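> Predicted model, plus sequence, below.
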Amino acid sequence: MTGELPSSIIAGISFIGRGGGQVKALGGFKKGHHTVPDAANAVTNAFLGKICGPELAEQAEKLFQDVRSRLGYKRKDVALNVTGALAVLTAKDFTVEIFYALEESAPGRYGITTTLRDLQDGDLAQREEFAAVFAGKFTEISFALKKGARVEAIIDVIEALEGEGGLAVSYPSDCRECVIRVEGVDAVVRCSGGTLEMVFSRAGAPHELMAGFAAMRGAFAVNRVLAGLL
């Protein structure tokens, strides 16, 4: 996958999916014995790590079995480790992390972040078996930039284009990040300087997100500075 991207610019790529639910609905939460957290901190997240065990173990085991059977991996090709609120599946061609954490703005809820990283073979992502394992799991692609990019410079370039290529940009007053939209592309790009994150409205498998990325990349080609980002 990363072989299709300029290695001089991109340090790494990850696919991210998000989910969650009510803390009190977790299998390990005992009504009348446990209390729903009213803050997200180290102590309450440690509590979450204890009570999310049944759900996390089930999710991780299902992923392990899907990866092993659909991709034909043998025992030495894939391993699973579950500790507290984190499960890490390490396969010969990629790594997947599933992480539970309380939502800071609503600590009575938890979020689940699934991250696919270190994908070694771009062709693997195009296989039907791989797509079946990760169907509907991801809504974001995150690109780590080797040199970073000045958010202000990106904003200035897009504003100077005055809508050329269907590009539009929004940003807060301190320009700590900007959000780029392209007409006809069902996703936005969030740039914080060190990373570019492409966020889609619908979840999909990695190859589906990469198709959307290709459309966004084509729009960036209208300007040398933007093209240099990806």
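On my side now, so go ahead.

> When you work out contacts or count neighbours from here on, use the C-alpha atoms and nothing else.
Fine.

> Name all residues that make contact with Met29.
Not quite, residue 29 is Phe, not Met. Phe29 sits next to 23, 51 when contact means C-alpha atoms under 8 Å, 6 or more residues apart in numbering.

> hmm, who's touching the one helix or strand Asp156 maps to?
Per DSSP states H and E, Asp156 falls inside helix 151-161. Helix 151-161 is touched from outside by 167-169, 175-178, 191-193, 223, 225-226, with contacts defined as C-alpha under 8 Å, 6+ apart.

> next structured bit after that helix?
Counting by DSSP H and E, what follows helix 151-161 is strand 167-170.

> Show me which strand runs longest in this protein.
strand 10-22 (DSSP state E).

> picking up where we left off before, filter the contacts of helix 151-161 to the buried ones?
167-169, 177-178, 191-193, 226 (16 or more other C-alpha atoms under 10 Å).

> And the residues you listed, which two are furthest apart?
Leu167 and Gly193 (18.4 Å; C-alpha to C-alpha).

> hold the first one in mind and look at this next one:
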Amino acid sequence: MADRAALIIAVETFFEAGPPVPFAAGDCAELHRALPAAGYNPAKCVLVAGTRTTKAGIESHLKRLPKLIDKADSLLVLVVTRGFTHKGRGYLACADTITPDLPETSLAIPDLLAALHKTKCNEVAVLIDADGLTLPGATEPSGLDAAELAKLFEASPNCVGLVSCEPGERSFESAALRHGIWRHHLIEMFTGKSRAGVGKDGALTAAALHEFLADAVPRTLRRTHDGEEQAPQLFGEGNAAAVVADLGKLLGTGGELLDPGRMKRVAFRSEQVGKIKDLTGYRKSSNMPDRANEWARKFVNRAAVADVKADLDNTFDMVREQFGYKRKDLDVSAERDGMGYIRTPDFEYTVTVNINPDDLSEVVWQREVARLSGPDFVKSAGFQAVFGGVFDRLVFEFARPVDVAEFVDQIEDAPPEGVKVGVASDANSAEVVLAGFAGKVTVTPQAVVILGRRGSSTSLLDQFLAFLTKFTGLGEPRALPPAGG
């Protein structure tokens, strides 16, 4: 097991440089406490806070760092403070940074990385949460320089950088969470509250951590700071495979077939046919569509506005009752283009209505629940109460197309017990039959579709689990990396 060390610096208050960084000291102390369970050597985890966060205090710790961590294999560094750019160079403010001489009394980013390189650790992950500092005479806060960060980390042989926001953006905090939002989700990962991106062996890489933060931070921000934006950044992508935590003891090694990486690509869906004349917005004087074109789509969308809203209102009420979400936990939108959605911390529900191209007097209602937090949530009584009777299919979408012909050949060359497979003549889809399995399983280059009877989401999920048990490799993250990977 790797010998992991950490240096955590929390500059919460300043003598004069700027306002405090809310929750900085508490967040850093909480992460510091969590590190031993995440695979870190407690004797090599250093927390610098309070009166030690002067420039001299921070520089002293950086200078002594090689001795403090004594030939550790990997190093995690977190700095929480305020940051600014002066003449193209980024700086991190210290407790005693003074306004008349900001650069000379702050820590330059190149100096920070130079000190970390002296530790000679094989892997160094540098996490920076530096809200902007307003320079004298300026009206807007300055932040770190993205071009400089990109250049420094790309040139580094062993450092990867994760930064809480883009230049020009704020790094927000939440009074309700009593955390900085980016730091809240960072602690979530290091305490095992999320499995997103964690390998089967419990390893969490910098790339997977950033992917989680880039998804989670904006979602939380929508609930707490309406209309604001905060996009976490990754620098030094060539070193992003560095492992930043070993969560095997917290989560249990061996992984889960239905881990969050797969659950994010799972969607429950249903289709239901209805009459255009039954839509609330339909009028007898209206001309009915005579073809499935753009006019027909807009006609149906206008007629269905009230029905989509009613569907969302009903689902909203049930979701609030069953899961106890607060109003601010839910993001609801009824669009005029025949679509509406409800976003929650655990899932996203969408409903759409479109003209039925096979019968122009009908519409097709499509409902979906996706972006699921985990299998336990799907199996919960609340999920069954709200959605148990809605869906008749589960869709697992591949991040990259699968070669169906190769999949079929592998089965036929070494048939698993109780498995039969049929294939289309063009080898573009295959139907898999499992012994004792009532559902229909179809594999296409884009997805696995489990089709069953409407009424039990848990049954569909269990059938998907049975499928994965037989064909685990079809859902492996290394075989199916995130889109764009």
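Received, thanks. Being a predicted model, the structure only gives us computed values, none of them experimental.

> now the buried ones among the contacts of helix 151-161 of structure 1 as JSON lines including distance to Phe94 of structure 1?
Shown next, in JSON lines, are those (distance: C-alpha to C-alpha, whole Å):
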{"residue": "Leu167", "distance to Phe94 of structure 1": "33"}
{"residue": "Ala168", "distance to Phe94 of structure 1": "34"}
{"residue": "Val169", "distance to Phe94 of structure 1": "33"}
{"residue": "Glu177", "distance to Phe94 of structure 1": "29"}
{"residue": "Cys178", "distance to Phe94 of structure 1": "30"}
{"residue": "Cys191", "distance to Phe94 of structure 1": "25"}
{"residue": "Ser192", "distance to Phe94 of structure 1": "26"}
{"residue": "Gly193", "distance to Phe94 of structure 1": "26"}
{"residue": "Leu226", "distance to Phe94 of structure 1": "29"}
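
> Quick one: list the elements packing against the longest helix along structure 1.
Longest helix in structure 1 by number of residues (criterion: DSSP state H): helix 53-71. Under the contact definition 3 or more C-alpha pairs under 8 Å, 6 or more residues apart in numbering; DSSP states H and E, helix 53-71 of structure 1 sits against strand 78-83, strand 86-91, helix 128-133.

> Give the buried residues for it.
53, 56-57, 60-61, 63-64, 66-68, 71.

> Show where that helix falls in structure 2, residue numbers please.
Alignment of helix 53-71 of structure 1 against structure 2: residues 305-323, by TM-score structural alignment.

> By how much does that stretch deviate from structure 1 on average?
Superposed on structure 1, stretch 305-323 of structure 2 shows a mean distance of 1.1 Å to its aligned residues (mean C-alpha distance after the TM-score superposition for structure 1).

> how about Thr272 of structure 2, what's its partner in structure 1?
Slight slip there: residue 272 of structure 2 is Gln, not Thr. Aligned partner of Gln272 of structure 2 by TM-score structural alignment: Gly19.

> follow-up on the earlier one: among the helices and strands packed on helix 53-71 of structure 1, which is the most enclosed?
Stretch with highest mean neighbour count among the helices and strands packed on helix 53-71 of structure 1: strand 86-91 (a mean of 20; mean count of other C-alpha atoms under 10 Å).

> how about that strand, aligned to which bit of structure 2?
By TM-score structural alignment, strand 86-91 of structure 1 lines up with residues 339-344 in structure 2.

> so how far is the matching stretch off the chain centroid?
18 Å (C-alpha atoms, centre = their mean, to the nearest Å).

> now stretch 161-178 of structure 1
22 Å.

> how long is it from one end to the other?
Terminal residues of stretch 161-178 of structure 1 lie 16 Å apart, using C-alpha to C-alpha, to the nearest Å.
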